[in-house]
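In: Fold the stuff below for me.
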Amino acid sequence: MLASLAELWFDRARTHPDDPAVDDGRGWLTWAELLPRARAVGAALAEAGVGPGDVVVLQARNTVEWVLVAAGVHLLGATLAPLGAEEPVASRQEYAARVGARVVVAEVPVAGELDLGLACPPHPVPTGREIDLESADPRGVRSPGPAVVLATSGTAGHRSTVPMDHDVLVRLYGDVAVMLDVGRGDRLLGVVPLAHSFGFNGLLVLALLTGASLRLVPERDPRALPGLVRESGATIVAGPPALLHDLAGAVLGGDGLGPQVRLFMTGATEVRPDALLPLADRAGIPRVSSGYGLTQTCGTVAICPDIGRLADAGHAPMTVVPGVEVVVVDALGSPVPPGARGRVLTRGYQVAVPTDADGWLVTGDEGHLHPDGTLCITGRVDDQLVVSGFNVDPVRVEQALARSPYVAQVAVVGVPDPRRGHRLVAVAVPAEGVDADGRNDAAVLAQARAVLAGYEVPDTVVWMDALPHTTTGKLSRATVRRMLAEHLGDHDQED
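Out: A predicted model of the protein is given here:
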C-alpha cells in the first residue's frame, strides 16, 4: 500500500508512463514526462532553501506549472500550502507568515517571492526514459510533515489552516475512487481551483490514485466550457452546482457537451436533486454524484454516487466512507432518532481538526440519518455561507467592509441564488455625517475587494438606519435577514 503522494508520483510514471497525466490547453504531459519536470522543480526549490518538512506557499491559476510545483514539493518531502488565485497579495503574505512558509511561489510575485515561471523553467521535456524508475526509491523521500495545508473559513467562524497527512489522503480518496467508479480511462475536467479541497483532493489526488488524466481550466469562462468539455474528451466534470447551471444554460443555447461525459461530480451544503437532475438531463449528463465533507475532514465524509437513483424526499442520501462515524444531535448535544433533523457531528481518521478530546468535529451543518445509516444534509445551522462552492465567513467580510469611512456598522447575509447557492448582500449603517448622496457603494466594495477574494465580495450594499441586536448586544443576523427580505420585497413592488 502506497503511503505518500511522493510515492504516487513515482508509481504513476512506472505503471502508466505513456498515459496522459495533465493538460491546461497547451498540450499534455504524460506521467513519465511529468516526473522529471517535477524533479527539476524540486531542485529549484531546494536551491531556494526548501527541505523536508518545510512549507511552500503556492498561488497560481490551475495550470500544469501548479501541478509541477505540487509534485516537486512532495518529492522533497516538504508540505504544500496553496492559496486561491483570487486572494490579494496582503492575504498571501499573511498566510505565508501564519504557516511559516520557507518559500512563496506565485504567478505574480512580489519582492522576496519565487516566480512560478522561474520555478518551472520552459525547456525540452524529457521522455522519461532517462530516469531509472525501477531503481529510484520514493520511500527514501522523507515526509515529516503533512502533504498539504489548506485554508478554510471553518465552522468556528474564522479562517483557519488544516493539515492533511499523506496516508490519510491516500486511504480516503482510494475509497472515494471505488465509490464513484473513477478509473484509469477517465478524463477529469478541473474547473474548481486546485487550492480548494475539492480541487486538490477530489481532482489531483484522485487522478494520482487512479491514473485518470486531468484537464485543467486556468480561466473559467461559462461560454467556453461546453467546447472545453467536448475537445478535452472529459468523462467526469467536477464542480459546484453553479457549474451545472452554466453547462445546462450553454447547452440550451445550442452548444452540446458531446456524448462522452458520464458523471457530474458535485458537493455543497445542500444538494437538491429536484433542482440538479433537470439541469443534468438538459446538459446530457447521465449521472450526478454528491459528496459531503469539510476541509477539516480532508474534504469528504460521505458520498452519494448517483443522486438520480438514490434521492429520497428531496435530498441525496449519502453513504459514509469506511472508517468514519456520523451522528446527528439536538441543541443539547443528544443524538436524535433516525429521520429527525439536527446538527451533524463526525469522527474518523480523516478528521484533521477535531472539536473535542474524543475526536468529534461539530459541524455547522444540519441533516438527518436514515435507519440504514445514510446521511442527508439539509442546510446550515450556523451563519457561514457558501458561494459557488466556497465557504464564506461573514465576519471576515464585515471586517473588511467596516474599514470604509462611509460605514459605521455592517452585516453580511446571504440571499438564495439558484446558480451560486448564495449571493452576498451587505446591510450597512452609514457613518456619521454621510448623507444619502454620499453613500458610495462602489468605493465601499472596491476597498473590500483589495483584501478579499472575489467570491467574498458582496454583490450589493443596502443602506439602513440601524442594525438589530440581541439583548446581550450581539448582532441578530436572523433579524437582519428578515429586514432585508422586507426591503427587497418593497423594492420589487416599487419597480
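In: switch to C-alpha atoms for all contacts and neighbour counts from now on
Out: Fine.
In: Enumerate every residue touching D330.
Out: Each residue near D330 by Cα atoms under 8 Å, 6 or more residues apart in numbering is listed here: V336, R341, G342, R343.
In: Can you give me the neighbour number for Q350?
Out: 23 (other Cα atoms under 10 Å).
In: Is it correct that it falls within a strand?
Out: No. Per DSSP: H, G, I helix; E, B strand; the rest coil, Q350 lies outside any strand segment and is coil.
In: where's the nearest residue to it once chain neighbours are set aside relative to V57, distance?
Out: Distances taken as Cα to Cα, 6 or more residues apart in numbering put T297 closest to Q350, at 5.3 Å, once the chain neighbours are dropped. T297 is 21 Å from V57, where distance means Cα to Cα, to the nearest Å.
In: to compare against the first, here's another:
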Amino acid sequence: MDVSGLPGFYAIAGADPDRLAVIDADGSRTTYGELLARVHQVSHGLRARGLTDGDVVAGVLPNGLDAIVMLMATGQIGLYYVPVNWHLTEAEVAYILDDCDARLVVAGEARTVPGAETGTDRLAEGRPVTAPEGRAAGAVMWYTSGTTGFPKGVQRPLPGAEPESVVPLYAWFLGEVLDLRPGDGVHLVTSPMYHSAPCAHTQFALHLGHTVVIAPRFEPVAVLELIDRHRVTNAMMVPTMFHRMLRLPAEVRQRYDVSSLQQVIHTAAACPVAVKQAMMDWWGPVLYEYYGSTESAIAFAVKPHDWLARPGTVGRPAPTFEAKILDAAGEEAPAGEPGLVHVKSSLGTFEYRKDRAKTAASMRGEWYAPGDIGYLDEDGYLFLCDRRTDLIVSGGVNIYPAEIEAALLEHPAVADVAVIGVPDEEWGHNVVALVEPAEGVTPGPELTAELLGHCGPRLARFKHPKVIEYRERLPRTPTGKLSRSAVRQAYLDAR
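Out: All right, here's what the predicted structure looks like:
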C-alpha cells in the first residue's frame, strides 16, 4: 500500500495493519497493526494511572518493542517521555527520575528500578485496542550527557494538537535535509534509543511507514549482515562505527551486499575526512551528515555530493535555522575566521527543566550556543574546529584536538585516540595523545616514532603531540562521544 499521503504512524497502522513495523533484536516481528494495538492499550493504561497532559513518564529500557511502545503511546496522549540510560548507576538513574518528576517509570527485566513497572504488560492488560479519546501529541524530553555538572532535561512546549497535525512538518524537514521519504524503507537501529538521535530516528522511521530493524548491539560484521539480509535503506550511525567497519579485512567486507543503502546518517561526533571518504568509496555517496545537539536539534546538514565538493564541512543551516559565528569580543566573525557557533530557529525554543539560570546562560537573546568553535566559508558552509572546552592553548596558539585525532586515526595502527592539553609551566599546555592501538599492534617507542613521523606531512610542527601514551580502551559512549574532560581529569589524577 502507498502510505506517502498518510500523516504518520497512527494513520499508517490503521490503514495498512499488515505492514511490517519492527524486527526486534531476537528476530521477532511485529506488524503496524499489532504495534498500534499495543500502543493504544498502553495509552489507556497510562490514563488509568491518572496521568494527564504535561505529566512525565520515564523508561529505563533496552532497545526493543517496549521502548518503541512507550515512545509512541506517550506520543499520542500529551505526555513527556524521558528515556533513561539503563547502564547508569542506581544513584544516577534516581537523580534523573527525581529531577524530571516522573509520575511513572517502566523498566526492563534486566534492570531493577525501585517502584518501576517491569515492561508494558501490566499497563496494557485488559485495556482497549482502540484509540484513546482526546489524543494530543506528546514530546520526548532527553537528558543531556552532563559532561559538566549534572545532566538536565531539554524540555520543549507541547504542541497542543493531535500527533497527525505535527507529522507533516517532520516529513517535510526530513525530506529536505536527508532525502528520507514515506514509503517502503527499512531503518536500522545501531545505537541505544535512550540517546536522542537513535530515538528520534526510530520514531521518524515509523512516521514514514518504514520497517525498523533493531541490531542487538553494534558489531561490524553483524551490522553488515543485517543490512544485507533485510535490504536496509537507511540507518543512523556514528563515526566510530565507520572506523571499526573499515578495519575489517577486504574479503570480509566484500561478502555483504550493501547496495540497498540510500541514506546513512551520521552525527554526534566529528568524522575525520579520511574515514568518511573511505566509507563513501565503499558504500557510494550515501552518507548524510548533520550537526546539532539535543537542545538545537538538526541545525546544519550536508548531503553526500555537497560534502564531496567541500570535504570536512558539516553543512549549511537546515531549513528554519539561521547561524552566525561570534568572536571572543562577541562580534560577528568574517568568513573563514573561527569563533563560537550560534544558531536560532523559527521552530521554537527549549528550556532546561527546572533550571532557568542554565537556560539563560546558554542563550544570547534568541541565539543558542552549542559550545563549538567553527567557521563559515564564503558560501555559508560550516566547518567545525572543536569544542570550546577542549581547546588547547600552547605558546599562545590555539590548537584543536579533533584535528590531531583525525590525523592519527589515519594510521592503521591506531584504533582510537584522545588528544588533551596538559598544563605546562613554560608553554601553558602541552599536547598529549592517548592512543588505543589496533588489535595485534604492540605499543612502544617504535610505534611512537612511527606515529610522530606520520604527523609530519599532515600537521604543523606545533600541533604534534609532545607525549604519546597508550591505553587498552578509551571511554566512548555508544553514540561515539568522547569526554575529553573526563579523560584529561583521569590523566591528571594518575600523574
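In: Neighbours of P416 of the first structure, how many?
Out: 12.
In: Not counting sequence-adjacent ones, nearest residue to it?
Out: Per Cα to Cα, 6+ apart, closest to P416 of the first structure is H422, 4.6 Å.
In: Which elements pack onto the helix or strand encompassing the one you found?
Out: With elements taken from DSSP states H and E, the one containing H422 of the first structure is strand 421-430. Applying 3 or more Cα pairs under 8 Å, 6 or more residues apart in numbering; DSSP states H and E, we find strand 421-430 of the first structure packed against strand 385-387, strand 407-417, strand 460-463.
In: Look at the residue nearest the centre of the second structure and give its secondary structure.
Out: The centroid of the second structure falls nearest to A197 when counting by Cα atoms, centre = their mean (3.7 Å). Assigned by three-state DSSP, the conformation of A197 of the second structure is helix.
In: any idea what it aligns with in the first structure?
Out: Pairing criterion TM-score structural alignment: the partner of A197 of the second structure within the first structure is identified as F198.
In: do F383 of the second structure as well
Out: In the first structure, F383 of the second structure lines up with C376, judged by TM-score structural alignment.
In: Quick check: closest non-adjacent residue to its match.
Out: Residue nearest to C376 of the first structure in three dimensions, not counting chain neighbours: P317, with 4.9 Å by Cα to Cα, 6+ apart.
In: Please determine how far the one you found is located from L80 of the first structure.
Out: Distance from P317 of the first structure to L80 of the first structure, by Cα to Cα: 34 Å.
In: ok, back up a step: for the match of A197 of the second structure, what are its contacts?
Out: V192, G239, G299.
In: How about E337 of the second structure?
Out: Shown in contact with E337 of the second structure (Cα under 8 Å, 6+ apart): G374, Y375, L376.
In: ok, now with 6 Å
Out: Taking Cα atoms under 6 Å, 6 or more residues apart in numbering, we find E337 of the second structure in contact with Y375.
In: That one corresponds to which position in the first structure?
Out: Counting by TM-score structural alignment, E337 of the second structure lines up with A340 in the first structure.
In: Quick one: the helices in the stretch 51-200 of the second structure, in order.
Out: Here the stretch 51-200 of the second structure has its helices, by DSSP state H, counting those that start in this stretch, at 65-74, 90-99, 121-124, 163-178, 196-207.
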